[in-house]
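[1] Requesting a structural model of the entry that follows:
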Amino acid sequence: MTGPTDPALDPLKARIAEAQLGAEAEERGKVIAIADGLATVDGLPGAELNEIVTFSTGGRGFVLTLEENHINVACLDPADDVSAGTRVVRTGQLASVPIGEGVLGRVLDPLGRPLDKGPVPDSTERLPVERPAPSIIDRDFVSEPVETGLLVVDALFAIGRGQRELIVGERQTGKTSIAVDTIINQANSDIISIYVAIGQRTSAVRHVIDAVREHGRMERTIFIVAEASAEPGLQWLAPFSATSIAEWFRDRGQHVLIVYDDLTKHAATHRELALLSRQPPGREAYPGDIFYLHARLLERASKLSKARGGGSLTALPIAEIEAGNLSAYIPTNLISISDGQIVTSQSLFAANQRPAIDIGLSVSRVGGKAQWGTMKSVSGRLRLDYAQYLEMKLFSRFGGFGDDAMTARMKRGERIAALLAQPRLSPLDLLTQIALLSALNEGLLDDVDVEEIARLKTALPSIFAADSAFSELDLTTAKLDEDTQSAILEAVQTALKHA
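    Reported below is the predicted structural model:
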């Protein structure tokens, strides 16, 4: 005989009926040593590389290396409570990052956790941080430019969509500024930008975010931040996580620009973790796989074929050198992996020539193949003329030039230097760049004071914006027709009168 049932127990009975009863296997290990964010764990023979594990204290880590009798786990959370004997459990999941439209405009850590006081990204899909690079058959030629808004780059060292262009130089020479200006210039383009901060100061990252929020399009930019105080495991994962996010957009036919700031600190983090895990040190104490580390990262940048959607992923890795030593280990590795380098100069920066790009050491191995035809037609002799000016300027310290031709070249070089000088956060559109170079080639700037050129660059965009005929120009053609060229030069003369 049964008594009356209590309706309040019905939900509990339903949950009991749905419960999956039975044996459940769980692979556990324990920490045998931990130091500086790297734990040595015993007892997880089935663990995989990059697999997420959890500590009994609540923190997480990922499997960095597999040894014969133990594994090394890089901590992803503060490990102050982790000690020898702490229990470790496998999750069976590889390190991954949330992807999708929901990450646009966000500031996240390498695991997708919000750092901007916003909600967790609304995404049910995740991608592993380590993914294979596209095969050769899936790639296409790099043929379209990424317009940086910097005249010296767009005219002399054009960057193509799908290219890997290294930005290298000493500290405090404007490397990050070049990358940030490029991100800001995408405000009116179809390119999504991702900025990856690896071991940077919190204040420096904040300045970059504020600059993009004020001058660019925050809703088309993603920030992946592993600052200097973050765990080494997070700093190690940061560029790989950001690249997986970028690949999701690229594989859907979109175009992405990613900035790694910087890979020198990433290499130092890899060296730190490698030495803690007792890997054999090589040159400058870096492990033997340091080249492979960055090669497999940067190889993921590519321009996909039309059959794969035609999307692109352009990479701008940043590297720091000391005392102008471009032949240091990490910079030479990155130079050999990338498709060119933009080298910043301490002396040019000190002389207030900014962007402080050394045109003699900088090169783009894609260059003209990704440059619009109109830009190529007006920038042909610019690099040679400027290089000659810099050499003549060096020798002019020992005395003046009596030759009128030499004096004219010096005068022209001064105007080229003024054209290439550009303040931060003030990108120039393609039409303005072409107009300035056309005016230089036609001699319209020969008698203009150097100080007036800066005002000319400010006045030109408003003149072009006021005339609807200029907005209809096709600037991808091989060369402008005579009528269009005359109209552009007339606009320059108008701007000179008002400058």
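[2] CA atoms for contacts and neighbours, from now on please.
    OK.
[3] Tell me, how many residues neighbour residue 390?
    17 (other C-alpha atoms under 10 Å).
[4] check contacts around the nearest residue to it once chain neighbours are set aside.
    Among residues not flanking residue 390 along the chain, residue 413 sits closest, at 7.7 Å (C-alpha to C-alpha, 6 or more residues apart in numbering). By C-alpha atoms under 8 Å, 6 or more residues apart in numbering, the residues touching residue 413 are 385, 386, 389, 390.
[5] before we go on, could you also do this sequence so I can check it against the first one:
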Amino acid sequence: MTNQLLEFAEQLSDVREHLTATPRSIREGKLKRVSGIVLEVEGLPLSIGSSATIVSQAGDLSFDAECIGFNGGITYLMPLDQVEGIAPGALVYPASTPVDYGGGYTTKEAIKPLPIGEALLGRVVDGLGRPIDGKGDASQNITRQRRTILNPLDRTPIHEPLDTGIRAVNGLLTVGRGQRVGIFAGSGVGKSVLLGMLARNCVADVIVIGLVGERGREVREFCEETLGPESFRRAVVVAAPADASPLARSKGGSYATDVATWFRDQGKHVVLIVDSLTRYAMALREIGLSLGEAPVARGYPPSVFARMPELVERVGNGANPDGSITAFYTVLLEGDDTNDPVADTARGILDGHFFLSRELADSGHYPAIDIEKSISRVMPKVSSREHLMSARRVKQLYSRYMRGRD
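    Just a heads-up that it's a prediction; the model follows:
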């Protein structure tokens, strides 16, 4: 009798474990329509930023997507990768729902936090935190964090200069630790040259590089040639090239900022390089227009000009006086037009701007910084009076020379 009771208890325990692993209910929606890069799903309400999985009717294909909006009973999703082989009626599951793909139930978090931590140093990841350098998983022993808004009164004032290793910058456009600088340039004027000089020569504990929307071939070149082995060991490269989805490109800029803020909060001095802020804005434009937002300035919807300050304001100095983020954002000037809406917005939210001169670049002068048009707004706070007077005198003499030459 006792053996029978023990056997029954074991069977009951097995049944209990099976019931625990089995979902009580499975929420699912159906793909109703695909409009450009937006997937319209009915029957599955989701919150903004929540992850979802789209499964083909045959069950042989699945894709990850993210909720970017909703209207009535329709939820708008945007895929994180290219979507092929999906037909109307495909099932869509929230990522928090256990779903059986044939090998048992798997569960994902509703809003996926991205990997952040020391293990990312010397690694190249995409805008979703997935390693693309062939060195294995980068998520082991990595802290995951949520974004928080920093109280402006908690920020440590900028009072210390940053040695960029570039004499033209150190002498005439001195940058402070925690400053945010825009590098404004048209095509072919030495933007990559200046970024490489900054990445190699800046005195910093960690370098975070966000390559957003640029050519894919430049990623390897930047890691191997521009950075070099010594600088690469203390760098984290987030690559979201031009062929990535708009959502992945926008996440690339945000993720690079997340990584930089984590290291800052650990007391590290960080240099953040984002190439480029314009491509980030273009990715946001694609998302906004796909959702039906009205274009207000050269095709850019209003949400773009709300998200740009949101990204930039997360960097700089934090509450910990031992850490800082000095950020350099490249801004592309189409046709060398300085009144481009993205460039105009960037000038207003950054702490300084370096304009690159096509004339100097054509003459072989690098870095091709136009010191007349460029400014560092924190230079008076981090430089001595003698330094400021000397820099002002050099600018005056240079300006007179440029105006008086034939």
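[6] What value does the TM-score take for this pair?
    Here the superposed chains carry a TM-score of 0.87, computed using TM-score structural alignment, normalised by the length of structure 2; 383 aligned residues with a C-alpha RMSD of 2.6 Å.
[7] hmm, back to that, any of the contacts of residue 413 of structure 1 buried? List them.
    Listed as buried from the contacts of residue 413 of structure 1 are 386, 389, 390; burial here means 16 or more other C-alpha atoms under 10 Å.
[8] For residue 376 of structure 2, which non-adjacent residue is spatially closest?
    Residue 376 of structure 2 sits nearest to residue 352 (C-alpha to C-alpha, 6+ apart), 4.4 Å away.
[9] So the one you found is in contact with residue 178, correct?
    No: under the criterion of C-alpha atoms under 8 Å, residue 352 of structure 2 makes no contact with residue 178, lying 11.8 Å away.
[10] how about residue 166 of structure 1, what's its partner in structure 2?
    When structure 2 is aligned by TM-score structural alignment, residue 166 of structure 1 is paired with residue 182.
[11] which element is that match on?
    strand 180-185 (DSSP states H and E).
[12] which strands and helices sit next to that strand?
    Counting contacts by 3 or more C-alpha pairs under 8 Å, 6 or more residues apart in numbering; DSSP states H and E, strand 180-185 of structure 2 is packed against strand 324-332, helix 341-349, strand 352-355.
[13] And it against structure 1, how far off on average?
    On superposition with structure 1, the mean distance recorded for strand 180-185 of structure 2 (mean C-alpha distance after the TM-score superposition for structure 1) is 0.8 Å.
[14] From residue 181 of structure 2, how far off is residue 204 of structure 2?
    With distances taken as C-alpha to C-alpha, to the nearest Å, residue 204 of structure 2 is found 16 Å from residue 181 of structure 2.
[15] I should have written residue 128 of structure 2 there, sorry.
    For residue 128 of structure 2, the distance to residue 181 of structure 2 - C-alpha to C-alpha - is 25 Å.
[16] So which of these two has more stuff around it?
    When residue 128 of structure 2 and residue 181 are compared for neighbours, residue 181 comes out ahead with 25 against 21, by other C-alpha under 10 Å.
[17] tell me the contacts of that one?
    By C-alpha under 8 Å, 6+ apart, the neighbours of residue 181 of structure 2 are 327, 328, 329, 350, 351, 352, 353, 354, 376.
[18] now swap in residue 329 of structure 2 and tell me
    Each residue near residue 329 of structure 2 by C-alpha under 8 Å, 6+ apart is listed here: 180, 181, 182, 183, 273, 274, 275, 276, 277.
[19] Can you tell me what it aligns to in structure 1?
    So residue 329 of structure 2 corresponds to residue 317, using TM-score structural alignment.
[20] If we ignore the residues flanking it in sequence, what's nearest that match?
    Of all residues not flanking residue 317 of structure 1 in the chain, residue 260 sits nearest, at 4.6 Å (C-alpha to C-alpha, 6+ apart).
[21] corresponding residue for that neighbour in structure 2?
    Counting by TM-score structural alignment, the partner of residue 260 of structure 1 is residue 274.
[22] Can you classify that match by secondary structure?
    Following DSSP: H, G, I helix; E, B strand; the rest coil, residue 274 of structure 2 is assigned to strand.
[23] about what we covered before: pick out whichever of residue 352 and residue 178 of structure 2 has more residues nearby.
    The residue with more neighbours, out of residue 352 of structure 2 and residue 178, is residue 178; 28 against 22, by other C-alpha under 10 Å.
[24] Am I right that that one sits in a helix?
    No: read with three-state DSSP, residue 178 of structure 2 is coil and lies in no helix.
[25] Residue 328 is in contact with that one, correct?
    No: using C-alpha under 8 Å, residue 178 of structure 2 makes no contact with residue 328, being 10.5 Å away.
[26] secondary structure element for residue 205 of structure 1?
    The secondary structure element spanning residue 205 of structure 1 is helix 202-215 (assigned by DSSP H and E).
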